[in-house]
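A.B. asks: Fold the following for me, if possible:
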Amino acid sequence: MIITTERLLYLWTIAETGSFSAAGRKLGLSAAAVQQAIQAFEHDLEAQLFERHSGKKPTLTLLGRQIYFQALDIIPRLEGIESHVRAVREGVEPQLRIALHGMTLFPRFQQALVAMQQRFPTVELVLLDSESAALSCDKVRLASQPGVQPADITLSLGRLRSDHSGHERIVDRILWSVVVAADHPLAKIRGDIALQDLHEYPQLFPLPGLSITPELSEGIRCSSKLIYYSAFYHLRVMLLAGLGFGFYPRQLAEPLIEQGQLKALHLEMDDGKLNWPIELCWIDGLGKAGQWFVDHLCGDS
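C.D. replies: All right, here's what the predicted structure looks like:
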């Protein structure tokens, strides 16, 4: 093969550094070795790649420029492949599958994901919905429920089963607020709201899933009129549209309340302490990126 990655690298480096000697220093070779490599390249192509004039920097010919622009696309890809292979050799997993629940995406968890991606840029990050994912070591759940996807790490609601063969830790808690749109009739009531007031309006209520079980969701049921949702974004959009009231993580509701889009209701029977734990679970044998993420969240909890 006439055009090899090594030859492209030499041409690219000369064009970037401006001389054979500078290219040699960058490549760890002598200037003579770089010149010989380019001369052999030109001989095989039967065409000149650089204009050479005594006392002046070598300049690319038309063909040299065309090959150089192709190299601009190829060389970074090759460097990326090398970085990826080097990272895997050093214990960084090529892919990390993390299952998240929309209600758990507090700012600190978002920041942890960003920090991990910046620290381990070669890792292919796959984000899953924790309502349809389980740890890859949870053979019972994966086998018994079709469509459940395997995950290396889950960050989910409630206290999940502890027989998943992985590790677990409570890393935070959802503090619940009952909220409605700012123009909803419930938002107009002054003072504390009684349970009978809530019975008159639909409640946005979660469908059962892997995280939110029927037993868990019954603890936040306050109306006989239910509008079921299966995804967290349904809850957010329908609340803002004024479709009903619902339980919403206080940590995520506060910005919407401050902006005047939602209003937190004060209930007679609510002491403001209702909360659900957020549980982090992970498999054995995580790579460096996954272990860093787990350690980071456990250290903050």
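
A.B. asks: Could you use CA atoms for every contact and neighbour count after this?
C.D. replies: Will do.

A.B. asks: ok, the spatially closest residue to Ala133 that is not a sequence neighbour - contacts?
C.D. replies: Distances taken as C-alpha to C-alpha, 6 or more residues apart in numbering place Gln149 nearest to Ala133, at 4.5 Å, with adjacent residues excluded. Contacts here follow C-alpha atoms under 8 Å, 6 or more residues apart in numbering; on that basis Gln149 touches 128, 132-134, 142.

A.B. asks: cutoff 10 Å now
C.D. replies: Gln149 makes contact with 97, 99, 128-136, 141-142, according to C-alpha atoms under 10 Å, 6 or more residues apart in numbering.

A.B. asks: what do you get for Val178?
C.D. replies: 203, 220, 222, 245-250, 253, 262-267, 270, 272.

A.B. asks: Please report how far it lies from Ser30.
C.D. replies: Going from Val178 to Ser30 by C-alpha to C-alpha, to the nearest Å gives 72 Å.

A.B. asks: Kindly report the same for Glu42.
C.D. replies: Between Glu42 and Ser30 the distance is 19 Å, computed by C-alpha to C-alpha.

A.B. asks: cool, Leu45 as well?
C.D. replies: Counting by C-alpha to C-alpha, the gap from Leu45 to Ser30 is 23 Å.

A.B. asks: Pick out whichever of the two has more residues nearby.
C.D. replies: Taking other C-alpha atoms under 10 Å, Leu45 and Ser30 do not tie; Ser30 has more neighbours (15 against 12).

A.B. asks: what about Ser301, how many residues close to it?
C.D. replies: Based on other C-alpha under 10 Å, the number of other residues close to Ser301 is 11.

A.B. asks: Following up with a second sequence; could you model it the same way so I can compare the two?
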Amino acid sequence: MTEPGTPTFDQIRLFLAVVETGSFGAAGRKLNRAVSVVSYGVGNLEDQLQIRLFDRVGTRKPTLTREGAAILAEVRALDHGIDALKAKVRGLLQGLEAELSIAVDVMLPSGVLARVLEDFRASFPTVALRLNVEALGAVTAKVLDGSANFAINGPLTVGRERLEVLAAGAVPLVPVAAPQHPLARPGPLSAGAAREHVQLVLTDRSPLTEGQDYAVHSPRTWRLADLGAKHALLRQGIGWGNMPVPMVEEDLADGRLVRLVLPEYGGEIYPLHAIYRSDTPPGPAGAWLLDRFVSALA
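C.D. replies: Here you go, the predicted model:
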């Protein structure tokens, strides 16, 4: 048994045109080719593959044979792959990035992140994306060491001399606890009551801001590197802590968490910034994505 030959791109396109239009004549009109050219090209493809693709006997229109139907998905995948290859090369020739690496602060609302990235996927289907979700100084570190093209960062305390910085809105933080927590009980709290209970604090995985505290009001702390874990512990009644409103608004509405009314602290605004290194500004796709984040958060 001899091995099947390798079809050409033109043969693949002719075959798919006949499948999609239902006839050699319609395929010719679609591709602006003579019917004889379409028929000849499909015939050559059948010879290459050593199988019959269409049943042309006893019917006014060609119908796929069992073998033709069996390979249709693979042929379409080849066609799609060639289109994707051409689109990527076209983008590279136009200066479009092949891949983007971005870092975002864990406080960035997930709804905003999802909407912006969905728009990006639709607008730049050939650009691969690497997403890093970090906290505090670890976000800045990704940009400074070049592992992220740009970032949506929280409070910026280091690296400003090497960075371009754009304001990108803010996220409100509020102190919360589970309804069974002592600080959530009805009635006014005395000043300093929060200091008597464990505060869950998001810690920094980066040496850039190691040792710096943000909105810590209790000497008794549990430090976590993951905001999702902090959220789960708060709902379990283990300590109190600050959380971004978009992440806990459903919990507050359903009573799974309670917003605390502390005499000395009522919450704060967590500023967000878009940052990139001054010596390596984003390319076309990166600049588009950065601008879309800033607009969505403004």
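
A.B. asks: Any idea what the TM-score comes out to?
C.D. replies: Overlay of the two chains. TM-score (TM-score structural alignment, normalised by the length of the second structure): 0.85; 289 aligned residues with a C-alpha RMSD of 2.7 Å.

A.B. asks: Restricted to strands, list the contacts of Val178 of the first structure.
C.D. replies: Counting by DSSP state E, the part of the contacts of Val178 of the first structure found in strands is 203, 246-249, 262-264.

A.B. asks: Please convert those to TSV, extending it with neighbour count.
C.D. replies: Output for these, formatted as TSV (neighbours: other C-alpha atoms under 10 Å):
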residue	neighbour count
Gln203	25
Gly246	29
Phe247	22
Tyr248	23
Pro249	22
Leu262	25
Lys263	24
Ala264	22
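
A.B. asks: which of those lies closest to Arg119 of the first structure?
C.D. replies: For these, the minimum distance to Arg119 of the first structure (C-alpha to C-alpha) is 29.2 Å, reached by Pro249.

A.B. asks: wait, what's in contact with the closest one?
C.D. replies: Contacts of Pro249 of the first structure were listed using C-alpha under 10 Å, 6+ apart, and they are 102-106, 173-179, 275-276.

A.B. asks: Mind checking which of these are in strands?
C.D. replies: Among the contacts of Pro249 of the first structure, the subset assigned to strands under DSSP E consists of 173-179, 275-276.

A.B. asks: Make TSV out of these and add distance to Asp197 of the first structure.
C.D. replies: What follows is those, written out as TSV (distance: C-alpha to C-alpha, whole Å):
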residue	distance to Asp197 of the first structure
Arg173	28
Ile174	25
Leu175	22
Trp176	19
Ser177	16
Val178	13
Val179	14
Asn275	22
Trp276	25
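
A.B. asks: Name only those of those that count as buried.
C.D. replies: 173-179, 276 (16 or more other C-alpha atoms under 10 Å).

A.B. asks: Quickly check these for the two that are furthest apart.
C.D. replies: Among these, Arg173 and Val179 lie farthest apart (C-alpha to C-alpha), at 18.1 Å.

A.B. asks: Would you map the strands across the stretch 101-250 of the second structure?
C.D. replies: For the stretch 101-250 of the second structure, the strands defined by DSSP state E, counting those that start in this stretch cover 128-134, 150-153, 163-177, 199-202, 221-224, 241-244.

A.B. asks: any chance of these in JSON lines, plus distance to Leu233 of the second structure?
C.D. replies: Shown next, in JSON lines, are the strands of the stretch 101-250 of the second structure (distance: least, C-alpha to C-alpha, whole Å):
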{"stretch": "strand 128-134", "distance to Leu233 of the second structure": "19"}
{"stretch": "strand 150-153", "distance to Leu233 of the second structure": "25"}
{"stretch": "strand 163-177", "distance to Leu233 of the second structure": "9"}
{"stretch": "strand 199-202", "distance to Leu233 of the second structure": "8"}
{"stretch": "strand 221-224", "distance to Leu233 of the second structure": "10"}
{"stretch": "strand 241-244", "distance to Leu233 of the second structure": "10"}
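
A.B. asks: looking at those strands, which is closest to Asp291 of the second structure?
C.D. replies: Asp291 of the second structure lies closest to strand 163-177 among those, at 9.4 Å (C-alpha to C-alpha).

A.B. asks: which residues of the first structure does that closest one align to?
C.D. replies: Counting by TM-score structural alignment, strand 163-177 of the second structure falls onto residues 166-180 of the first structure.

A.B. asks: With stretch 247-265 of the second structure instead?
C.D. replies: Going by TM-score structural alignment: stretch 247-265 of the second structure matches residues 252-270.

A.B. asks: List the residues that contact the residue nearest to Asn275 of the first structure when sequence neighbours are not counted.
C.D. replies: Residue nearest to Asn275 of the first structure in three dimensions, not counting chain neighbours: Leu175, with 4.6 Å by C-alpha to C-alpha, 6+ apart. With contacts defined as C-alpha under 10 Å, 6+ apart, Leu175 of the first structure is in contact with 247-252, 272-277.

A.B. asks: Of those residues, which ones are shared with the second structure?
C.D. replies: Contacts from the contacts of Leu175 of the first structure that recur in the second structure, judged by both residues aligned by TM-score structural alignment, their matches' C-alpha atoms under 10 Å, are 247-251, 272, 274-277.

A.B. asks: Could you export these as TSV, including distance to Glu16 of the first structure?
C.D. replies: Shown next, in TSV, are these (distance: C-alpha to C-alpha, whole Å):
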residue	distance to Glu16 of the first structure
Phe247	59
Tyr248	55
Pro249	53
Arg250	54
Gln251	50
Gly272	63
Leu274	62
Asn275	59
Trp276	57
Pro277	55
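
A.B. asks: between those, which is nearest Ala112 of the first structure?
C.D. replies: Gln251 (16.3 Å).

A.B. asks: burial measure for that closest one, as a count.
C.D. replies: Under the neighbour criterion other C-alpha under 10 Å, Gln251 of the first structure is assigned a count of 17.

A.B. asks: could you point out the longest helix in the second structure?
C.D. replies: Assignment by DSSP state H gives helix 66-93 as the longest helix of the second structure.

A.B. asks: Thanks a lot, see you next time.
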